[in-house]
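Participant: I would like the atomic coordinates for the input below:
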Amino acid sequence: MLPDGKLASNANEFGQSQWLANVEGCSRDCKDCAQPLPDDFEPPAYTSVCDVITAKDGPLADCVDRVDSKQYRDDCVYDMVLNDGQKEAACGIISDYVAQCQRNGGCVKSWRTRKFCWMKCPAKMMYSVVAPGCPASCLAPSPSANCEIPPSEGCVCNPGFLLSQDRCVPLPRCGCKYNGRYIVSGENFYPDSDCQRLCLCRGGMVACEDKPCTGKKSCGVRKGVKGCYAASDLSI
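Facilitator: Model (predicted):
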């Protein structure tokens, strides 16, 4: 948007409209900037993948009147031409368009395919066009009824798995809640300030034993983890 309220015809025009002062070494001309497409430009056939943005009978039809679909499509065509037809250029624009549409309450249907803009997910996870904003996790196995984050594209745990920090695990391998902290299953930790008792989280249960630091090791924090370390380790 230009200062006068009109839309800029290209990025260069917008950049120049933000010029504050003439400074030595600065220029209004961007020699390395990509130039806008000519008015009579005929988009190559490969840019047809961008048509999904404005198609009123396509998977993103509900987005057309919720977001500036024409601008997104023009940007999609421009980026594809600029990147010699690489589909990845279109994927970024379409993904942004979908995200904005969903934030505006739009209903998005599946538009990705294995050959076009497919979203790869980590192990035990799968792609969903409407991933919940508050996914089921080891700390909250049931979906939150008061979630204020709208659904969006993303990866969700496979059926039978719950989110444990950044990965999905079956319920028996969920971690533990201890003094307000979430501890991953299998992790040892010292809950006290002077490393007197060592605890282990296993399958949702915490077991502790007296195990203070011995020898030349002392209680300290290394890389954010409290434990018994040699003096040389604590200096890292």
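Participant: rest of the way, CA atoms for contacts and neighbours
Facilitator: Fine.
Participant: which strand or helix spans residue 94?
Facilitator: Assigned by DSSP states H and E, residue 94 belongs to helix 87-103.
Participant: tell me the buried residues in that helix?
Facilitator: Buried residues in helix 87-103, counted by 16 or more other Cα atoms under 10 Å: 87, 89, 90, 91, 93, 94, 97, 98, 99, 100, 101, 102.
Participant: could I get these as JSON lines with distance to residue 210?
Facilitator: Output for these, formatted as JSON lines (distance: Cα to Cα, whole Å):
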{"residue": "87", "distance to residue 210": "59"}
{"residue": "89", "distance to residue 210": "57"}
{"residue": "90", "distance to residue 210": "58"}
{"residue": "91", "distance to residue 210": "55"}
{"residue": "93", "distance to residue 210": "56"}
{"residue": "94", "distance to residue 210": "56"}
{"residue": "97", "distance to residue 210": "56"}
{"residue": "98", "distance to residue 210": "54"}
{"residue": "99", "distance to residue 210": "51"}
{"residue": "100", "distance to residue 210": "53"}
{"residue": "101", "distance to residue 210": "55"}
{"residue": "102", "distance to residue 210": "52"}
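Participant: and this one, so I can compare the two:
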Amino acid sequence: MKCTGGKVYYSCGPSKDQPVCGGVTLPTNKGTDCIEGCFCPNGTVLHENKCIVKEECPCKFRGKYFLPGSTIPKDCNTCTCSEGSWICTEVKCRARCSAIGDPHYTTFDGKTYDFMGQCNYYLVKHDNFTIEAENIACAGSISLVKT
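Facilitator: Prediction:
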């Protein structure tokens, strides 16, 4: 039997799952002590039908592969490709809310709402402080600021 992609032939190879990049394993035959075939040598993993060392495993993001050491942004954090997995910083992201125009509101989690009523709305209500907005009808194209 001729093996390709860096695999080696074993007349009695491991019957357990063969390790692949990213930690997912490819199933092999179950219930037997060993099977004949081509396998990656010890210390290597399978990626696109080739055997490579785990440190060379790329990471996948939105259908594209990234080389080990590559970084991508995720919100206010940075993710780094390491051994086929993304390792991300865990910085707590800052957030803000807004009330703009006639009346458009954006919450801390980025959701937007439009409330057309003449009402008061809490923008922030916390133990130490409260921010409240009041919608009022305006008689023209310029908004009034009520203090």
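Participant: so what number do they get for TM-score?
Facilitator: The TM-score (TM-score structural alignment, normalised by the length of the second structure) is 0.36; 69 aligned residues with a Cα RMSD of 3.2 Å.
Participant: re earlier: spatially, which two of the buried residues of helix 87-103 of the first structure are the most separated?
Facilitator: The two members of the buried residues of helix 87-103 of the first structure with the most space between them (Cα to Cα) are 87 and 102, at 22.4 Å.
Participant: helices and strands around the helix holding residue 94 of the first structure, which ones?
Facilitator: Counting contacts by 3 or more Cα pairs under 8 Å, 6 or more residues apart in numbering; DSSP states H and E, helix 87-103 of the first structure is packed against helix 69-82, strand 152-157.
Participant: so can I have a markdown table of the ones you listed showing mean neighbour count and distance to residue 227 of the first structure?
Facilitator: Formatted as a markdown table, these follow (neighbours: other Cα atoms under 10 Å; distance: least, Cα to Cα, whole Å):
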| stretch | mean neighbour count | distance to residue 227 of the first structure |
| --- | --- | --- |
| helix 69-82 | 19 | 51 |
| strand 152-157 | 20 | 32 |
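Participant: may I see these organised as TSV, with distance to residue 231 of the first structure added?
Facilitator: Converted to TSV, these look like this (distance: least, Cα to Cα, whole Å):
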stretch	distance to residue 231 of the first structure
helix 69-82	54
strand 152-157	42
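Participant: nearest to residue 129 of the first structure, out of those?
Facilitator: Of all these, strand 152-157 comes closest under Cα to Cα, at 4.4 Å.
Participant: now the angle from the closest one to helix 87-103?
Facilitator: Calculated by axes from the mean of the first three to the mean of the last three Cα atoms, to 10 degrees, strand 152-157 of the first structure forms an angle of 100 degrees with helix 87-103.
Participant: and the helix or strand following strand 152-157 of the first structure, what does it pack onto?
Facilitator: Using DSSP H and E, the helix or strand that follows strand 152-157 of the first structure in sequence is strand 161-164. Judged by 3+ Cα pairs under 8 Å, 6+ apart, the packing partners of strand 161-164 of the first structure are strand 167-170.
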